[in-house]
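Enquirer: Kindly generate the corresponding structure for this input.
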Amino acid sequence: MQGDPMSSIVGAVLWMIILIAIFYFLLYRPQQQQRKKHQEFINSLKKGDKVITSGGIVGEIKGIDDKTVTLKVAEGTMIKVLKTAVSAPYEEEKKED
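Expert: Coordinates of the predicted model:
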């Protein structure tokens, strides 16, 4: 006696749908939300903000173009990086006495 072939196909399709849903909610959706949050951060950049680049460079924004940001990294030293290379705002650590 063999099982109904239709029920095995339905079972396989159901498992595939479950796996796709797990993949979506555990991997794709959080990454999409993180990308959206980073894009909002990039759009909110303004002169005077202190930021960290993806390479770990800390600097103050002195100029902003459509695709680039000019950072002051030291006295008299300016660098130009892509906006997408700016990864986070820089907050100095507070020293406790």
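
Enquirer: CA only for contacts and neighbour counts going forward, please
Expert: OK.

Enquirer: start to end distance for stretch 79-86?
Expert: By C-alpha to C-alpha, to the nearest Å, the extent of stretch 79-86 from end to end equals 12 Å.

Enquirer: If we go by neighbour counts, what in that stretch is buried?
Expert: By neighbour count with 16 or more other C-alpha atoms under 10 Å, stretch 79-86 contains the buried residues Lys83, Val86.

Enquirer: do the same with stretch 13-21
Expert: Per 16+ other C-alpha under 10 Å, stretch 13-21 contains no buried residues.

Enquirer: gap between it and the chain center?
Expert: With C-alpha atoms, centre = their mean, to the nearest Å as the basis, stretch 13-21 stands 27 Å off its chain's centre.

Enquirer: To compare with the earlier structure, here is another sequence to fold:
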Amino acid sequence: MFASPAYAQAAGGGFGSGIGGVIPFVMIFAIMYFLMIRPQQKKIKEHQAMVKALRKGDKVVTAGGIVAKVVKVGAEGENEIEVEIAAGTKVKLIQSTITHVLNKTEPAK
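Expert: Below you'll find the model as predicted:
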């Protein structure tokens, strides 16, 4: 009627136990890394380089959709810039809120 303990213990591990059970998880992580994590890191580096290259006179778009002209860029350690959104209207922004640079100015000689 009932299975004896010997038969119950005989059903052993196959491919699912040991290293065979870990391989799918490693493959899923590798796929997620190359499809999601790595492109995001590349995008972040490009954005940081764009923000670091901002100069006085550049025309930029903020995260809020405001088109402005850079009036003053803070020192290396500061993360604030001053932009002019209208004639005589200057606003301080955090550099990371700049999403696009529309017009780059040429460096002064």
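
Enquirer: Quick check: TM-score for this pair?
Expert: Between these two chains, after superposing, the TM-score reads 0.85 (TM-score structural alignment, normalised by the length of structure 1); 90 aligned residues with a C-alpha RMSD of 1.5 Å.

Enquirer: contacting residues around the closest residue to Gln48 of structure 2 other than its chain neighbours?
Expert: Of all residues not flanking Gln48 of structure 2 in the chain, Ser96 sits nearest, at 7.7 Å (C-alpha to C-alpha, 6 or more residues apart in numbering). Neighbour list for Ser96 of structure 2: Gln48, Val51, Asn79 [criterion: C-alpha atoms under 8 Å, 6 or more residues apart in numbering].

Enquirer: Can you tell me which of those lies closest to Leu35 of structure 2?
Expert: Gln48 (21.1 Å; C-alpha to C-alpha).

Enquirer: what about the closest one, distance to Tyr7 of structure 2?
Expert: In this view, Gln48 of structure 2 and Tyr7 of structure 2 are 64 Å apart by C-alpha to C-alpha.

Enquirer: Where does the longest helix belonging to structure 2 end up in structure 1?
Expert: Counting residues, the longest helix in structure 2 under DSSP state H turns out to be helix 38-52. Helix 38-52 of structure 2 corresponds to residues 29-43 in structure 1, going by TM-score structural alignment.

Enquirer: Go ahead and name everything in contact with the matching stretch.
Expert: Lys83, Thr84, Val86, Ser87, Ala88.

Enquirer: Make JSON lines from those residues and add distance to Gln33 of structure 1 and secondary structure to it.
Expert: Formatted as JSON lines, the contacts of stretch 29-43 of structure 1 follow (distance: C-alpha to C-alpha, whole Å; DSSP: H, G, I helix; E, B strand; the rest coil):
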{"residue": "Lys83", "distance to Gln33 of structure 1": "19", "secondary structure": "helix"}
{"residue": "Thr84", "distance to Gln33 of structure 1": "16", "secondary structure": "helix"}
{"residue": "Val86", "distance to Gln33 of structure 1": "18", "secondary structure": "strand"}
{"residue": "Ser87", "distance to Gln33 of structure 1": "15", "secondary structure": "strand"}
{"residue": "Ala88", "distance to Gln33 of structure 1": "16", "secondary structure": "strand"}
